[in-house]
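Student: Attaching a predicted model along with its sequence, questions to come.
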Amino acid sequence: MTRRGNSRNEKQAPGGPLSEQDAIRIMSGLASAFYVLDENSDFIYMNEKAARLLGQEGKDLEGRNAWTEFPDAVPAGLKEMYDRIRETGIAETKEIYYRPAGLWLQVDAQEIGEGRIAVLFHDISRYKEAETRLELLAYRDNLTGLPNRSSAIQRITESIGKGKPFSVVLFDIDSFRQLNDLHGHQAGDRYIRGIAERLKGILEDGEVVTRIGADEFIFLTRRTDPDELKQWVQELFRQTAISVRLYDHVSFSASASVGISRYPEDATTTAELLSMADHAMHESKTKRGNCFQLFHDQMRKRLDRRRVIEDDLFSGNFKENGFACVFQPQLDGESGRLLGIETLSRWDHPELGVLPPSEFIPIAEETGKIKELTIHLLNLVLEKGQRWDMQYGRVPRMAVNVTSSLLNDKQFFSTIMKMLGKWEIPPDRFEIEITEWKETLSSNLVLSNLRKCRSQGISVAIDDFGTGFSGLSYLTNFPVDKIKIDRFFVSGIGRVGKSEAILKSVVSLAEGLGCELIAEGVETGEQRRFLLDIGCRGIQGYYFDAPLPPGEFEEKYLRS
């Protein structure tokens, strides 16, 4: 039987092609808006959903030109899009804002033969509004409403693209942590909101302030002349000097520290400008309150030096890069008997020469490499201890200074025990030295780690006692075996009566608590004799010996 055609009254064979009329009938019932244009962009068909969205009657538009009836669709990019589809035959999707209807639309278009364009579109205004809200959250600080760090980075990058000179001004409020500690975070939030309003109030056209941290703000300003910047920064200082009312009877004022980098004098990238402003700000902080610092060449040299240190820390090649350890003996000041050793890290850098721990340890902390570095140094120390035990039958008690970040690591205790086991060092031959920091004192994890270590025979010493956060708080809350008296008090012997009185008190305190005592920084016979007279026998310092390389220490204190 011969098929005569595809009229509506005839049934198609299963799997046969749809006619154009069938396809249009199906599309007209879709939830999405739909229309078809001919090769001249005249309307062939529009379903009811499209007509409602566009505020037109679909039948009335048939035969009419799309760009004549909807001229705002041309600048929205639809005409260009449809012409391109006719030329390439490739379907496209575009999001447009159609102003007359006040709608965001997603438009999907494809060519269906002979230059005709079939278009599906739907209202995405709700999603766009949500996207806008999310974008606002992503680029706004919730507390102050100011642009945030992401916005600051974007704005600096845009300013660089314009090529005109400008300055990045990093503004850090001093003493903000103390405010939170004394009055709570709610008071701190009130203060920051108040300061943010003041800082916004002094901005001129083209300037912007962003909040990038708890107490840090970044200004972008066209000012680059040092004298003009100085006058402007002084106004910032005046604003923070005025008290902010926190509660009925509580107000707070603060000083600030400012670091400034300039484009293009100092740098030409966003990352460099931020880094240099931060470097300048930290230098201004060392001058204590309401100081500002422009980035300069000496800072550049220090920054380049820091980058070399960071790169070598990240390389992980600690042995090849010259990391080593030295040992300073701790002796009985009366008999000269060896009580133990303090292990001190050293870095003989292949490019920069000998670096003191005070330079590279903070950088290792900030870069997150302190754990790897400490494990490397512990392996050096414990390997020496194992060899001494095999060769001389004894291991001096080895003290190692451990940073607060390591003590606050869940793996700290298990790591230490594994390393002692690996090198066959008895735990009672190992000592952890901790420095007095508030973060250490307030951490339950630190306390737990120290208690676990002490339960295995590892001793715990407080280093630099009396100069940190609160020595008495440490003695009350922490499992302490030894107190190391800071060299500051020892240096006052024979010169400062208050230092001598404090030393006598510390000795009495240690006796009452059953703690051992070591006096650090002992350099003269007078200091040694005074300490012995008041009951402190443990001595560490140049009077007996400087920190020694492993071979010299072994020759002098073990082999003999």
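Tutor: Received it, and whenever you're ready, just let me know what you need.
Student: From here on, just use CA atoms for contacts and neighbour counts.
Tutor: OK.
Student: tell me which element residue 293 falls in.
Tutor: Following DSSP states H and E, one finds residue 293 within strand 291-294.
Student: Please enumerate residues in contact with the helix or strand following that strand?
Tutor: Where DSSP H and E defines the elements, the next helix or strand beyond strand 291-294 is helix 297-315. Identification of contacts with helix 297-315 by C-alpha atoms under 8 Å, 6 or more residues apart in numbering yields 276, 279-280, 318, 321, 352, 360, 363-364, 367, 369.
Student: what does stretch 515-534 give?
Tutor: 330, 333-334, 480-487, 490-491, 493-494, 504, 507, 510, 536-544.
Student: could you flag which of these are buried?
Tutor: 330, 333, 480-487, 490-491, 493, 504, 507, 510, 536-541, 544 (16 or more other C-alpha atoms under 10 Å).
Student: Now go through the residues you listed and say which are in helices.
Tutor: Among the buried ones among the contacts of stretch 515-534, the residues falling in helices (DSSP state H) are 487, 490, 504, 507, 510.
Student: Am I right that the last one is in contact with residue 483?
Tutor: Yes. Counting by C-alpha atoms under 8 Å, residue 510 touches residue 483, with 7.3 Å between them.
Student: re earlier: so what secondary structure elements neighbour the strand holding residue 293?
Tutor: Under the contact criterion of 3 or more C-alpha pairs under 8 Å, 6 or more residues apart in numbering; DSSP states H and E, strand 291-294 touches helix 226-241, strand 256-263, helix 270-285.
Student: Surely residue 348 forms part of a strand?
Tutor: Yes. Checked against DSSP: H, G, I helix; E, B strand; the rest coil, residue 348 lies within a strand.
Student: try it against this one:
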Amino acid sequence: MKSFGLLSYKYGGAEGDLMIKRYAVAVRKWLAEDETLAHLGGDNFMALVKKSRTAEFLHLLEKVEVTAKYMGRVVPVYIAAAAGAYEITAKDGDPRDIMNGLSIAVSYARQHKLPYAFLTDKMLEETVDVQRMEQMLPEALEKREFQVYYQPKVDIRTGQIVGTEALARWIHNGEVIQPFRFIPTMERNGFIIHLDLYILKRVCEAINEWIEKGYKLVPISVNISRNDISGVGHDPRMLAERIIRIIKEYDIDPKYIIIEVTETTEASEQKDLYDFIKNMSEAGIATSIDDFGTGCSTLSVLRDFPVNEIKIDRSFINHEAFSTQDQIIIKSIIQMARQLNLNVITEGVETEEQARFLLELGCNHAQGYLYDKPLEQSAFESRLSVGGYDRKI
């Protein structure tokens, strides 16, 4: 099922368990006598369905109606599943292979937000690559193969560097492995918290080096994954304490660290995110909301969360021509943020036209390839030593 945890959160754990049973009954009613449904535990099911009825069955799973007791009333609830499909043939004799194939297809469907996915050879190959990468990660972290790259944040009006974002790059056997290849794997297996805290430590080391070299420092944003805050077994308060402890251990002034997080639409995750940001705020550590404007919780984040900065998502400016709607939305975000004393920065700025457009709407800070790609530490130090860029808008 998709987001079954939300159903339990809304209707209560006991009612959630009953809804699983009602779901099973509803699905089983559709099956023929020689087809079967098995409950694997939690909200996981497996069904054996005739090939000729597969398409119809997958369509059924997109919207199964059950009932729930809510505030003294019985209400209808529609549950969608993320399904993996595996065609069993005469050569498929080992049930473990079948279950493994189904698991791979389900994971693919969930990862790509699809109602279902059929197992393919490509999925199997990708799974082998992911497993190999998972085995490499602990040793790579121990050997310090992960390096910090820095992408400057720039004042559009003056070209001055006003901040930077610390980004992880994996250097393995001389090859730079981009984040899209390892971050999703780390988030799925829970290893991401080790990387995020590792990057924070390396940033603290760099700040102390720059102080010794006499550089004029700027705040550095460090990304903290949503999985670190709301993952299984994670506690936002404990995470906040670990971050605060690291900053104190390196004797870093908190004003030089910004913790960057992404907003969420999950109700339970929102509470964890709020608690985490509140703990950061109480410790004097600023927070920034990344990809702002892409989630459903945008306005509530502005209203309820004690954040210091929002980063407008690149999708709002990634057009050949800027529409009236673009202008209205971005201008509204900027005006609201300013009235709430929040800093605003737009990411993904690649052209002077985009920078000029933002400046006209009141956004003075930008980050993107117009100024620089993410830089190795030595290259960023050189840029930091001169303070910024000749480019002014």
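Tutor: Sure, I can see it. These numbers come from a predicted model, not from an experiment.
Student: can you tell me which of the contacts of stretch 515-534 of the first structure are in strands?
Tutor: By the criterion of DSSP state E, membership of these in strands covers 330, 482-485, 538-539.
Student: Which position in the second structure pairs with residue 552 of the first structure?
Tutor: Under the alignment by TM-score structural alignment, residue 552 of the first structure pairs with residue 379 in the second structure.
Student: element containing its match, please.
Tutor: Following DSSP H and E, one finds residue 379 of the second structure within helix 377-386.
Student: Also residue 463 of the first structure?
Tutor: strand 459-465.
Student: Please tell me how far that strand is from the chain's geometric centre.
Tutor: Computed by C-alpha atoms, centre = their mean, to the nearest Å, the chain-centroid distance of strand 459-465 of the first structure equals 30 Å.
Student: Other residues contacting it?
Tutor: 428, 430-436, 450, 453-454, 471, 479-487.
Student: what range in the second structure matches it?
Tutor: Strand 459-465 of the first structure lines up with residues 286-292 of the second structure when matched by TM-score structural alignment.
Student: Mean distance between the matching stretch and the first structure after superposition?
Tutor: Stretch 286-292 of the second structure: mean distance to aligned residues in the first structure after superposition is 0.9 Å, counting by mean C-alpha distance after the TM-score superposition for the first structure.
Student: Can you give me the buried ones in that stretch?
Tutor: Applying 16+ other C-alpha under 10 Å to stretch 286-292 of the second structure flags 286-292 as buried.
Student: what do you get for stretch 150-166 of the first structure?
Tutor: Buried, per 16+ other C-alpha under 10 Å, within stretch 150-166 of the first structure: 151-153, 155-156, 159-160, 166.
Student: same check, this time on stretch 195-202 of the second structure
Tutor: 195-201.
Student: out of those residues, which are inside helices?
Tutor: Those of these mapping onto helices are 195-201, per DSSP H.
Student: re the thing from before, could you dump the helices and strands packed on strand 291-294 of the first structure into CSV with distance to residue 60 of the first structure added?
Tutor: Shown next, in CSV, are those (distance: least, C-alpha to C-alpha, whole Å):
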stretch, distance to residue 60 of the first structure
helix 226-241, 65
strand 256-263, 60
helix 270-285, 56
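Student: Most tightly packed of these?
Tutor: strand 256-263 (a mean of 26; mean count of other C-alpha atoms under 10 Å).
Student: so how far is that one from its chain's centroid?
Tutor: Taking mean C-alpha positions (C-alpha atoms, centre = their mean), strand 256-263 of the first structure and its chain are 19 Å apart.
Student: Remind me what it packs against, helices and strands.
Tutor: Looks like strand 256-263 of the first structure contacts strand 166-173, helix 226-241, helix 270-285, strand 291-294 (3+ C-alpha pairs under 8 Å, 6+ apart).
Student: mind giving me CSV with the ones you listed and columns for distance to residue 253 of the first structure?
Tutor: Below are those laid out as CSV (distance: least, C-alpha to C-alpha, whole Å):
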stretch, distance to residue 253 of the first structure
strand 166-173, 10
helix 226-241, 5
helix 270-285, 17
strand 291-294, 16
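Student: can you tell which of the ones you listed is closest to residue 198 of the first structure?
Tutor: helix 226-241 (6.6 Å; C-alpha to C-alpha).
Student: Where does the residue nearest the centre of the first structure sit: helix, strand or coil?
Tutor: Centroid check for the first structure by C-alpha atoms, centre = their mean gives residue 366 as the closest residue, at 8.8 Å. For residue 366 of the first structure, the assignment made with three-state DSSP gives helix.
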